[in-house]
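In: A predicted structure for the sequence below; I have some questions about it.
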Amino acid sequence: MRKRILDINNQNFINLLKEGDIEAHELLYRLYYERLLYVANSYLNNKEDSEEIINDVFVKLWKRKNKLSIKSSLNAYLYRMTKNFCLDHLRKHKKRLSKTDNTLQLEAFVHFEALSDTASTKFIEEELGQQIQLAIAALPEKCREVFTKSKVQGLRYKEISEELDISIKTVENHMSKALKHMRLYLREYMPFL
């Protein structure tokens, strides 16, 4: 159950990005900004340039949202984009680099292991997943049931009303209450909710 709500590599989440869901994009930014900044800085050895690169990565992701074609995982896709942006940046500025800078960056290329770092991704996803599960568990029973059917199982309000033998208006009320609760419960983890 937790996986369907949280898995950012899930096709449903990727579809939200493609549809221009600003909240999905902001969540991705919050989850990946620091790690991608670390990746960029290991290539560039310049914090300002690295920050600019990461912002460019997310801007390009937003601009090309309709054309997203993610064949592996979203994690790998973002790291690959960051790496490519860094390499492009280095090519453009190659003439300005001193021999010492080139040596440091070459060492970073050779010793860099963060591109395959799925452990930190899993940790963040698990932590956020636990908080989401706690928030869901704290909902009143009927509210939790309606929320789960809507957000986890992907049922429409009409289907939920038929399945639970309640009116669509009651489903809407339960969802409104559940979403308000989730926003309050998760506000420190996802302040944009």
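Out: Looks like it came in fine.

In: Could you use CA atoms for every contact and neighbour count after this?
Out: Fine.

In: Just give me the residue closest to the centre of this structure.
Out: Leu28 (2.6 Å; C-alpha atoms, centre = their mean).

In: where does that one land in three-state SS?
Out: Taking DSSP: H, G, I helix; E, B strand; the rest coil as the rule, one finds Leu28 in the helix state.

In: And the one 5 residues further on, by the same measure?
Out: Classification of Tyr33 using three-state DSSP returns helix.

In: residue contacts, the residue nearest to it when sequence neighbours are not counted?
Out: Spatial nearest neighbour of Tyr33, chain neighbours left out: Ile54 (7.0 Å); criterion: C-alpha to C-alpha, 6 or more residues apart in numbering. Contacts of Ile54 were listed using C-alpha atoms under 8 Å, 6 or more residues apart in numbering, and they are 33, 36-37, 40, 82.

In: let's go with 7 Å and repeat that
Out: For Ile54, the contact set (C-alpha atoms under 7 Å, 6 or more residues apart in numbering) comprises 36-37, 82.

In: Second structure for comparison follows:
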Amino acid sequence: MGNYSNDFLLHELKNGQERAFDYIFRKYYKGLCAQAISYISDMDAAQNQVQECFIKFWEKRSELNEIQNLAGYLSFMVRNQCIDYLRKEKVIAKAHDSELNRSVSENSTENELLVHEFEEKLVVALSNLPERCRMAFEYSRFENHTYPEIAKKMNISVKAVEALVGRALKSLRTELKDYLPLLLLFLRMM
């Protein structure tokens, strides 16, 4: 599938088109995992929660009303899924008692809102990157591959990987300029 609008994808999804679901999954999965990891520090558990969200999303596809912002909707689902997971695991009810939350400021309520807002914007910003740019960035930041490894995976030169990751970082800095301290902290943590 090419670059389709959310309305088209949701329409196809409601009609049971698995290709639409696959496209949405591939486009948003890694960004949503990054968000889930900020709630649940265990990578496997975070990925499981994101997968649970996609299962629910597929199961409720016929009930989906007009969704104006698909990335925001999925981000909200992941946030709620992670909070439910943490409650079930009897982890402290405060979902963001992490380095990210402590580093931002002392005002925890305002802090949580800012972090959640940043996470939603990050998911959207990642999904807006050109596909090869996003892939190179995700290999580098989420999967910890070296540039030579990425070059081999993508069948391009190391210089091309550097350019793609550089473009991704520039785009993220521009799109998330209002959240620059959080973005820089996020990039250091990865």
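Out: The structure has been received and is ready for your questions. Small disclaimer: the values here were computed from a predicted structure and weren't measured.

In: re the thing from before, and which of the contacts of Ile54 of the first structure is nearest to Asp101 of the first structure?
Out: Leu37 (18.5 Å; C-alpha to C-alpha).

In: how much space between the equivalent of the closest one over in the second structure and Asp84 of the second structure?
Out: Taking TM-score structural alignment, the alignment pairs Leu37 of the first structure with Cys33 from the second structure. Distance, Cys33 of the second structure to Asp84 of the second structure, by C-alpha to C-alpha, to the nearest Å: 16 Å.

In: Comparing these two, which residue is more hemmed in?
Out: Ranked by neighbour count (other C-alpha atoms under 10 Å), Cys33 of the second structure and Asp84 place Cys33 first, with 25 against 15.

In: Which of the helices or strands spans the more buried one?
Out: helix 18-39 (DSSP states H and E).

In: quick one on the thing from earlier: please report the distance of the residue nearest to the centre of the first structure from Ile8 of the first structure.
Out: 8 Å.

In: now Leu44 of the first structure
Out: 28 Å.

In: One more: Ile22 of the first structure?
Out: Ile22 of the first structure is 14 Å from Ile8 of the first structure, by C-alpha to C-alpha.

In: Equivalent analysis for Lys92 of the first structure, please.
Out: 33 Å.

In: Ok, Leu184 of the first structure next?
Out: Going from Leu184 of the first structure to Ile8 of the first structure by C-alpha to C-alpha gives 22 Å.

In: again, but for Phe85 of the first structure
Out: 22 Å.

In: now do Cys143 of the first structure
Out: In terms of C-alpha to C-alpha, Cys143 of the first structure sits 25 Å off from Ile8 of the first structure.

In: likewise Arg183 of the first structure?
Out: In terms of C-alpha to C-alpha, Arg183 of the first structure sits 19 Å off from Ile8 of the first structure.

In: okay, those two: which has more neighbours?
Out: Ile8 (20 against 16).

In: tell me the SS of that one?
Out: Under three-state DSSP, Ile8 of the first structure comes out as coil.

In: What of Leu13 of the second structure?
Out: State at Leu13 of the second structure, reduced to three classes by three-state DSSP: helix.

In: Just give me the match in the first structure for it.
Out: Match for Leu13 of the second structure (TM-score structural alignment): Leu17.

In: pretty sure that match contacts Lys65?
Out: Yes - using C-alpha atoms under 7 Å, Leu17 of the first structure is in contact with Lys65, at 6.3 Å.

In: Of these two, give the one with the bigger neighbour count.
Out: Between Leu17 of the first structure and Lys65, Leu17 has the larger neighbour count (other C-alpha under 10 Å), namely 22 against 19.

In: give the contact list for that one.
Out: 24-25, 65 are the contacts of Leu17 of the first structure under C-alpha under 7 Å, 6+ apart.

In: Please point out which of the residues you listed the second structure shares.
Out: On the basis of both residues aligned by TM-score structural alignment, their matches' C-alpha atoms under 7 Å, what survives of the contacts of Leu17 of the first structure in the second structure is 24-25, 65.
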